[in-house]
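> sequence plus predicted model, see below.
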Amino acid sequence: MKKFTVSMLVISMLLMNLAVVVHANEADTVMEAAAIESQPNSAPALAPNALSAVVIDAESGTVIFEKNSHQKLPPASITKIMTMLLVMEAVDQGKLKLTDMVSTSERAASMGGSQIFLEVGEQMTVEDMLKGVAMASGNDASVALAEKIAGTEEQFVAMMNERAKQLGMKNTHFMNSNGLPVENHYSSAYDIALLSKELMKYELIRSFTGKYQDYLRKDSEKPFWLVNTNKLVRFYDGADGIKTGYTSEAKFCLSASAMRDGMRVIAVVMGAPSTKVRNAEVSQLLDYSFAQYMNYPIIKKGDVIGTLEIEKGMESKVDIVAPQNFTILVKRGSNTEQIHYVLDMDESMRAPIVEGQPIGKLMVYQGEALVKEYELLAPSTIERSSWWKLLKRSTKSLFH
């Protein structure tokens, strides 16, 4: 009888282990199902007039509602979200300074549509050009910045498409930096939401996109009054961006960002029939999100969530510090007591380790269901240690 009990226990444990393996392999399926369940099936009237729409939680990236969100459509001037992102990343990487002067080429000055009326040879700082793109949707400023960063707009477009791939924008292909109509230039509402999520991490961008009016060349003989093309920043509580777009082919497009009670939501509408409809449907998407959902904090940015042992490294261990807030999106009023996380990480890794190298995952569960998975990356580069240092470290450990 005792032997039978032990055997059943072993079988039970094996089955549990098998279930864990299957569960890990099907994580994407489980999370996809969870995302579908979270969508507002009771709200089919959201964005009824737009060709495509999506709204996401900017913290976790969770989709709250979508309608044809992966459909390839002309993005018009919301293309400039990528242009602004590449400018900010160049500044972050030290390749560009906000105070650097940008000269206006003949090509940049010749751009039609919305513009800040740059003249050939005119110079303006990166910061002012960026403001002109963010607020006035300057096609001329977009091309001038593209040429400043990459030498030519064509080379800049190659950078745009490469960055789109890195962000997981699977239904996007850019042909220019400003969104003026051209063949084979397209994106999707979901891809634009991913892009917008990345851009809105920058405080400087939020200070531009969230402002209703400002000036360029304020103290010159030719001051230029900037009025934000996104009227929601004036009329919608918490709105601070991001970018409008319109061409006769794309119709009226908008990627909007709003923040309330610490929760940022990004809503994208493409192919709306008018400005009024576009703004109303985006407002409705934002209203629904804030009313129905909230962010539940798992780990705060800066918290130590684990320690990684480094075999044969210059350092023997390194703390894994949360590079961001880790949260999940939950329905307001839902039971959060069963929410917990598990670190799926090797106890040790062998040097060398490169900064940004995947080292494990943080997996968030609600009960037994996996609801969110975050990839953990090495916080710094750890070089392989010399044999002499390893010997000293081993000798020291013998006497402690």
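Perfect, I can see it now.
> can we go C-alpha only for contacts and neighbour counts from here?
Will do.
> wait, is residue 257 part of a helix?
No. Residue 257 sits outside any helix when classified using DSSP: H, G, I helix; E, B strand; the rest coil, being strand.
> tell me which element the nearest residue in space to it that is not next to it in sequence is part of?
Once flanking residues are discounted, residue 257 sits nearest to residue 266: 4.5 Å by C-alpha to C-alpha, 6 or more residues apart in numbering. Element membership for residue 266 (DSSP states H and E) is strand 263-272.
> and that strand, what does it pack onto?
For strand 263-272, the packing partners by 3 or more C-alpha pairs under 8 Å, 6 or more residues apart in numbering; DSSP states H and E come out as strand 52-57, helix 189-199, strand 251-260, helix 275-292.
> tell me how far that strand lies from the chain's centre.
Centroid displacement of strand 263-272 relative to its chain, using C-alpha atoms, centre = their mean, to the nearest Å, is 13 Å.
> repeat that for stretch 166-184.
For stretch 166-184, the distance to the chain centre is 17 Å (C-alpha atoms, centre = their mean).
> give me the buried positions along that stretch.
Judged by neighbour count using 16 or more other C-alpha atoms under 10 Å, the buried positions of stretch 166-184 are 169, 171-181.
> please compare the first structure with the one that follows:
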Amino acid sequence: MKPIFLILFTLLTAFLPLAQAKESYLVMEAHSNRVLLAYNSEQKRPVASLNKITSVKVVLDWVKASQANLTTLIPVPQAALALGGPNPMGLQPGDQLSIRDAIYSAMLGSDNIAMFALSQHVGQQLLIRRQIAGDPQKTFVAEMNTLSKALGMRRTKFKSSHGLEVGYWKGHSTAADIARICVHVMRDTGFGFYVKQRSRKISVVSPGGQRRSFTVQNTNKLLGQLNVNGIKTGMTAEAGQCLAINAHKSPLVKKLEDGKTQIRGRDLVVVILGSSDRFGRARQLIPQGWNAFDQWGAAGYPISESRREYLVVPQL
């Protein structure tokens, strides 16, 4: 008969592959497109509020293209209150907040209602400019999918701006595709400014004209640790714990023999989906990713012909 501790060890380890299979991750260096670590990175799955990375980028692109003012007040629609999830400001139908403050609440506080209000406003403005009738939410989500397609996110289908998995809104993506959008948005210094804030004081105007202030806290617990300067957290029952982060180090500067200077940027993108401990996993993957990058550098940054070793994100 086997000793009891061997039987228990066998039973416990039998479940480890199953538990690990629930998680996906990808670690890459953004400037070289070099994939450093990956596991189940092409597996389609819900990504919860990581949706908002793409959503807010669509909003910022619209602001730039239309020359809209970030201080413009937008209303909270009645339909937004049916979403559920975080409502850090206690928003109610008819409340108004600026586009800028709605972005802060959506990105820092993962506020679904603020995100819905943003997508409703931008969707309506797009319909007005195109002089057509339609659903503002579907119009906005179509812009999200257009952006994802342009970035090569072929295994992604967004169904909402907020990421809740309710009815029609059940979309999907992958760790690799979320890494693509992370690289893209962090090229935008404006986007990067939002997501590196630990907290932000914002305000809401009630239907009666009263203004109330609220300080929204960033849900990214790693911000400021391990060189992390963004990006977004997410969590639902179906998606599990999700995390997309950027860790920045100063560029490497090297003088070449011909007198020219070579500058190599260093930004580590880490995407974790379906985790039971996203911050703990990130604390493991960040140093492992930098170590893999340094080993590649020590070998002279050799170029591989394997497509699996690179995740190319086009410059849009």
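Perfect, I can see it now. Since we're looking at a predicted model, the values are computed, not measured.
> right, and the helices and strands packed on strand 263-272 of the first structure - which one's nearest residue 112 of the first structure?
Closest of those to residue 112 of the first structure is strand 251-260, at 17.4 Å (criterion: C-alpha to C-alpha).
> what range does the closest one cover in the second structure?
The aligned range for strand 251-260 of the first structure in the second structure is 240-249, by TM-score structural alignment.
> next, the mean deviation of the matching stretch compared to the first structure.
Compared with the first structure after fitting, stretch 240-249 of the second structure deviates on average by 0.7 Å (mean C-alpha distance after the TM-score superposition for the first structure).
> out of the buried residues of stretch 166-184 of the first structure, flag the one nearest to residue 197 of the first structure.
Among those, residue 169 lies closest to residue 197 of the first structure (C-alpha to C-alpha), at 12.1 Å.
> residue 95 of the second structure is in contact with residue 205, isn't it?
Yes. Counting by C-alpha atoms under 8 Å, residue 95 of the second structure touches residue 205, with 5.6 Å between them.
> in the match of strand 251-260 of the first structure, which residues are buried?
Across stretch 240-249 of the second structure, burial judged by 16+ other C-alpha under 10 Å covers 240-248.
> now do stretch 387-400 of the first structure
Neighbour-count burial for stretch 387-400 of the first structure [16+ other C-alpha under 10 Å]: residue 390.
> isn't residue 47 of the second structure right next to residue 176, touching?
No. Counting by C-alpha under 8 Å, residue 47 of the second structure stays clear of residue 176, with 11.8 Å between them.
> just want to know which of these two has more residues nearby.
For residue 47 of the second structure versus residue 176, neighbours defined as other C-alpha atoms under 10 Å are more numerous around residue 47 (32 against 29).
> what's the match for the more buried one in the first structure?
In the first structure, residue 47 of the second structure lines up with residue 75, judged by TM-score structural alignment.
> try residue 221 of the second structure
Residue 221 of the second structure maps onto residue 231 in the first structure when the alignment is built from TM-score structural alignment.
> what separation do you get for that match and residue 117 of the first structure?
22 Å (C-alpha to C-alpha, to the nearest Å).
> residue 59 of the first structure too?
Using C-alpha to C-alpha, one obtains 37 Å as the distance from residue 59 of the first structure to residue 117 of the first structure.
> which one of the two is surrounded by more residues?
Using other C-alpha under 10 Å as the criterion, residue 59 of the first structure and residue 117 rank with residue 59 on top: 20 against 16.
> next, the contact list for the residue nearest to residue 257 of the first structure, please.
Applying C-alpha atoms under 8 Å, 6 or more residues apart in numbering, we find residue 266 of the first structure in contact with 55-58, 193, 196-197, 255-258, 286.
> which residues in the first structure form helices?
Under the criterion DSSP state H, the first structure contains helices at 2-25, 27-38, 80-92, 106-109, 126-136, 139-150, 153-166, 189-199, 203-209, 232-235, 275-292, 387-398.
> residues making contact with the fourth one?
Looking back up the chat, that one is helix 106-109 of the first structure. 117-121, 139-144.
> which ones are touching the equivalent of residue 185 of the second structure over in the first structure?
In the first structure, the residue matched to residue 185 of the second structure (TM-score structural alignment) is residue 199. Residue 199 of the first structure sits next to 81-82, 84-85, 205 when contact means C-alpha under 8 Å, 6+ apart.
> can I get those in CSV with neighbour count?
Formatted as CSV, these follow (neighbours: other C-alpha atoms under 10 Å):
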residue, neighbour count
81, 24
82, 24
84, 21
85, 21
205, 21
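> out of these, which is nearest to residue 344 of the first structure?
Distance to residue 344 of the first structure across the contacts of residue 199 of the first structure (C-alpha to C-alpha) is lowest for residue 85, with 31.7 Å.
> tell me the residue in the second structure aligned with the closest one.
Matched by TM-score structural alignment, residue 85 of the first structure corresponds to residue 57 in the second structure.
> with residue 112 of the first structure instead?
Residue pairing (TM-score structural alignment): residue 112 of the first structure is matched to residue 84 of the second structure.
> name the nearest residue to its match, sequence neighbours excluded.
That would be residue 112: by C-alpha to C-alpha, 6+ apart, it lies 7.7 Å from residue 84 of the second structure.
> what does the one you found align to in the first structure?
In the first structure, the residue paired with residue 112 of the second structure is residue 139, using TM-score structural alignment.
> if anything else comes up later, I'll come back, but that's it for now.
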